[in-house]
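*Asks:* pasting a predicted model and its sequence here:
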Amino acid sequence: MATPPLTIRNVTSNPIELKLLERFEAPQSRVNGGGITNITNITRTLSGFMSNITTPSSPQLAAKSESFTSQDVSVPIAAFETQPTDIATNITEVLRLTFEVEGQRYRVDTPTLSQQSTVLTPLSPNPRFEFTAVYLQKSSHLTLYSSTRLESWMGKLKHEIPLSALSIPGTHNSPTHHVALPSVRCQAVSVKAQLENGVRFLDIRVQPESADDVSKEGLVLVHSAFPISLTGTKYFRDLINTVYSFLDANPTEAIIISLKREGVGKSTDQHLSKIVKTHYTNDRWFTDNRIPTLGEARNKIVLIRRFALDDSLKGENNGRGWAIDAESWPDNCADGICSSGEIRVQDFYEVSESENIHKKITYSTDQLARAAEAVCPGPGDVEAAAAEAAKQPFFMNFLSASNFWRADCWPDRVAAKVNPSIVDHLCRSHNETEGKGDGSTGIVVCDWVGNNGDWDLVRCIVGHNAKLELR
């Protein structure tokens, strides 16, 4: 089967040059009916990933390969540039690519059996850089991102940057990783694991245990009318304690929580607002009704409220109200704006047939394009940056969709199609044209990230903060 020549995209702030191309036949490979079978014993290292797999050395590859060629090349790729090449690719071969950055060399083998990203191996002592590669085999496309420690990726960015300018990974119905009814479970791993692997937006739905007693703090975690777990009630307090513990260990980070009342109880939004204000928020929360800068939000929870306020809270913050206002959330929309003007959202979720998933993907990539065109204000004093932040809304982009009555449209099945499509888009197309903004993704809200240790979608989202690192 013919494959296109190699294309390399550099989504980093560093000019990179491909210097050495090595080519070898995949060990113990054979072509059978147009596909590759029985490829074994190739392993790799995923630095910073949840993996104990190791990459073979050059002698090991040479010993196992039926053919091996080495060629010096010179293919410069400027920062934020895509470079087509005439380097042929073949499904029966592995390419070992050696890049040079400021006199230091880094190497990657493509493709990898797992089809997940890999951290480039430094070949020079005291490496100054770390790069992550995502290889899309079908299109022979290699994308290079600046690697980062996912548990503390916000630490690379300046205080003055508005939170709305960032590329932020998020999760939909974040705590729903438990055993639950079909279509209720939306996540593969716990909130703790999500935070440790880069997620910074949490979507939470709760129902007060008491419908009329503000002295009782109990908030039950729910998804629509259902509990999130069949193994016992789960509570908002435990989730918040998890967030606090994470922030204690990673004080450079900020966690955005979108909170909504759902469930079958008789409580009201107003009652919920009083419970949250009385029992939960403190100086570790940002509860002004405006978008903060990253510096204002570090080591804090930023509250977005999808509920109405009690009258007693409407005068908070000098009459601006309490928490970022998302009360008028546009339902099931391809492109909607909350009346506050602080949030622009894509949240089309009703997929009656599996074919509608393609429509969902289109709406999601359209929202990514809108987010990419925004331009973050230049560095300045914090007050000026805060004023600019108010002009740029959160671009919120839900990749989630489901249909309770169709198994092929449950969250995990939808995510299995949507997530790889968005990885492909972020690697090959997102903000590919120069001069079209900072290339932010906005807040990308996902289902089933981290499934089987696959955090590529999160890494791709975080990687698009590279332009902001230059501010």
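*Replies:* Noted; the coordinates are in hand. Because the structure is predicted, anything quoted here is derived from the model rather than measured. Residues are numbered from 1 along each chain as shown.
*Asks:* contacts, neighbours, all on C-alpha from now
*Replies:* Fine.
*Asks:* please enumerate the strands of the stretch 301-450 of the chain.
*Replies:* Residue ranges of the strands in the stretch 301-450 of the chain, as given by DSSP state E, counting those that start in this stretch, are 301-305, 324-325, 336-337, 343-346, 394-398, 443-446.
*Asks:* what's the fifth one in contact with?
*Replies:* Residues from elsewhere that reach strand 394-398, judged by Cα atoms under 8 Å, 6 or more residues apart in numbering: 164-165, 172, 342-348, 364, 367-368, 370-371, 441-446.
*Asks:* here's the one I want to compare it with:
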Amino acid sequence: MASLTIRNLTITPLELKHVERFEGEAQPMPSGGAGEVIANVTANVTGAITSLFNKTAEQTPAAPAAPEPVKFWGVKRREGAGPHDQQDVSVSLAPFETKTTDIRAADPNREVMHLVFEQPGGPGRYAVDCPAPSPQSVVMERLDGADKEFTAVYIASAATLAIFSSAQLPRWMGALADGYPLTALSIPGTHNSPTCHTALPSVRCQAVGVREQLDNGVRFMDIRVSASPDSDDLTLVHSAFPISLTGNKYLADLLRDCYEFLDANPSEVLLMSLKREGTGKGSDADLSRYLRDRYLGGDDARRWYTDPSIPRLGDVRGRIVLVRRFGLDDSMRGEHDGRGWGVDGSSWPDNCADGTCGSNQIRVQDFYEVDQATNIEKKIELARAHLERCGEQTFNIAGGDEHPSPFFVNFLSASNFFNANCWPDRIAQKVNPAVIEYLCVRHGDHGKGPGQLSVGDACTGVVVTDWVGYRGDWDLIRCIVGWNARLQLKQ
């Protein structure tokens, strides 16, 4: 039987003091998956599109699907049963220390361990069951006047309990010093951020809208717009398709949501990647002028950071940093004393495992051509490798870095329009838990990443996700945000 490993991923020293063991009951996973959220109209469109590319489906009846095996959601204590074993222990954990104990981990699906921690010299105690009744993170129970809040994630497959500081997700940047460059932060993002509406297969990438994403910690938005040569109304798209089958959605409305969020949370910073896609006949030059003249100018100019340099956190609180994935009109080449306009991602490398934009300000993993379910494992390994590369970087809080490290941008997204098993929600069902496991078990631990690299400040960089927030599950976002506590050790 495996021994319990505990990772204290907080700035607070903790000591495990007491262990109780209870008989457990495995909890079956609730029926349905993320794909159920997509409306019936999408399913009807899917059938019509599929028939266009697979005529044999009209001639050969599909074989009945095999029943899905029962999947277990978690474990809870058997009702009415007391502990069958308990012991006092003393396991001290310094901030960001990982320790494998001599305590036997819970018997999978049969047992629940109740752990009680203390903060040396601090008030109160903290308790948690592992595993929990669901795989989602839990806020540790505060006992006897405990004054801090911790989030715990138990990874049963690795017999590892990871403890994070419970950040206030609407304003998590408020705990970080002004001097850090934004590239030092662990920043959750979303891919095709506004695509939460009823849409064509593989177009929808998100479970909830942009404002709910922001309120739950997301700070990087991936926005695609279609431009017309004769109108500055910019419609939101994903590739060639509109993001909603019930009517166009517009950039102006999305920006209103962002401004309202920042007004309510002035400690925060948003990064917005803007790219031209869709069927509009407008050019990059048209898009750049529209953005300058209508959206990022006038009274709203104060809300944006369009300098082509990487800013420090204190210089851009309450603002949106432009990440530009389009070319500029000739009339804009003199912006900022001829240095450019926005963080330059205009030469974005396509379908890359580890690519650099021409500006050298962005280093990206954006491998997205997943043509079969088995390729998802390749995607997971590429994402882990990029997390490790980013975690190797170190940063100077005092300033003075003329050329700070680039933004490490790590897309967890991928899709294949013609394979339902490779639509965004299906891929997220595999990739998101795998990345949570990596962040809880291996990230920031010397030599434990795929390349066995050393660890610097262990930031994750910008991690761009699909289908976060489904059924209230923000674990991936919490794990990314949690790694910012490592920076607080240097403040």
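*Replies:* In hand now; what should we look at? The shown structure was predicted, so the numbers you read here are calculated from the model rather than taken from an experiment.
*Asks:* how close are the two chains, by TM-score?
*Replies:* Here the superposed chains carry a TM-score of 0.89, computed using TM-score structural alignment, normalised by the length of structure 1; 436 aligned residues with a Cα RMSD of 2.1 Å.
*Asks:* so where does whatever residue of structure 2 lines up with Lys19 of structure 1 fall, helix or strand?
*Replies:* By TM-score structural alignment, Lys19 of structure 1 lines up with Lys17 in structure 2. Per DSSP states H and E: Lys17 of structure 2 is located in strand 14-28.
*Asks:* now that strand: buried residues?
*Replies:* Across strand 14-28 of structure 2, burial judged by 16 or more other Cα atoms under 10 Å covers 14-27.
*Asks:* how about stretch 250-264 of structure 1?
*Replies:* Buried residues in stretch 250-264 of structure 1 (16+ other Cα under 10 Å): 250, 252-263.
*Asks:* do stretch 145-164 of structure 2 as well
*Replies:* 148, 150-156, 159-164.
*Asks:* if we can go back for a sec, so which of the strands of the stretch 301-450 of structure 1 comes closest to Val206 of structure 1?
*Replies:* Proximity of the strands of the stretch 301-450 of structure 1 to Val206 of structure 1 was assessed by Cα to Cα; the nearest stretch is strand 301-305, lying at 11.8 Å.
*Asks:* could you tell me where the closest one falls in structure 2?
*Replies:* Taking TM-score structural alignment, strand 301-305 of structure 1 hits residues 320-324 over in structure 2.
*Asks:* would you mind pulling the contact partners of the matching stretch?
*Replies:* Contacts to stretch 320-324 of structure 2, defined as Cα under 8 Å, 6+ apart, come from residues 269-275, 303-306, 341-346.
*Asks:* how about the helices in the stretch 1-150 of structure 2?
*Replies:* Ranges of helices within the stretch 1-150 of structure 2 are 40-53, based on DSSP state H, counting those that start in this stretch.
*Asks:* what residue in structure 2 is paired with Met152 of structure 1?
*Replies:* Small correction: residue 152 of structure 1 is Ser, not Met. Per TM-score structural alignment, Ser152 of structure 1 is aligned with Arg171.
*Asks:* state whether Glu260 of structure 2 is indeed within a strand.
*Replies:* No: residue state for Glu260 of structure 2 (DSSP: H, G, I helix; E, B strand; the rest coil) corresponds to helix; a strand is not indicated.
*Asks:* superposed on structure 2, what's the mean shift for the helix or strand hosting Ile256 of structure 1?
*Replies:* Assigned by DSSP H and E, Ile256 of structure 1 belongs to strand 255-261. Once fitted to structure 2, strand 255-261 of structure 1 is off its aligned match by 0.2 Å on average (mean Cα distance after the TM-score superposition for structure 1).
*Asks:* what is that strand packed up against?
*Replies:* strand 201-208, strand 301-305 (3 or more Cα pairs under 8 Å, 6 or more residues apart in numbering; DSSP states H and E).
*Asks:* check which residues of the shortest one are buried.
*Replies:* What it means is strand 301-305 of structure 1. 301-305.
*Asks:* average offset between that strand and structure 2?
*Replies:* Overall, strand 301-305 of structure 1 averages 0.5 Å from its counterpart (mean Cα distance after the TM-score superposition for structure 1).
*Asks:* starting at the chain centroid, how far to that strand?
*Replies:* For strand 301-305 of structure 1, the gap between its own C-alpha mean and the chain's C-alpha mean amounts to 18 Å (Cα atoms, centre = their mean, to the nearest Å).
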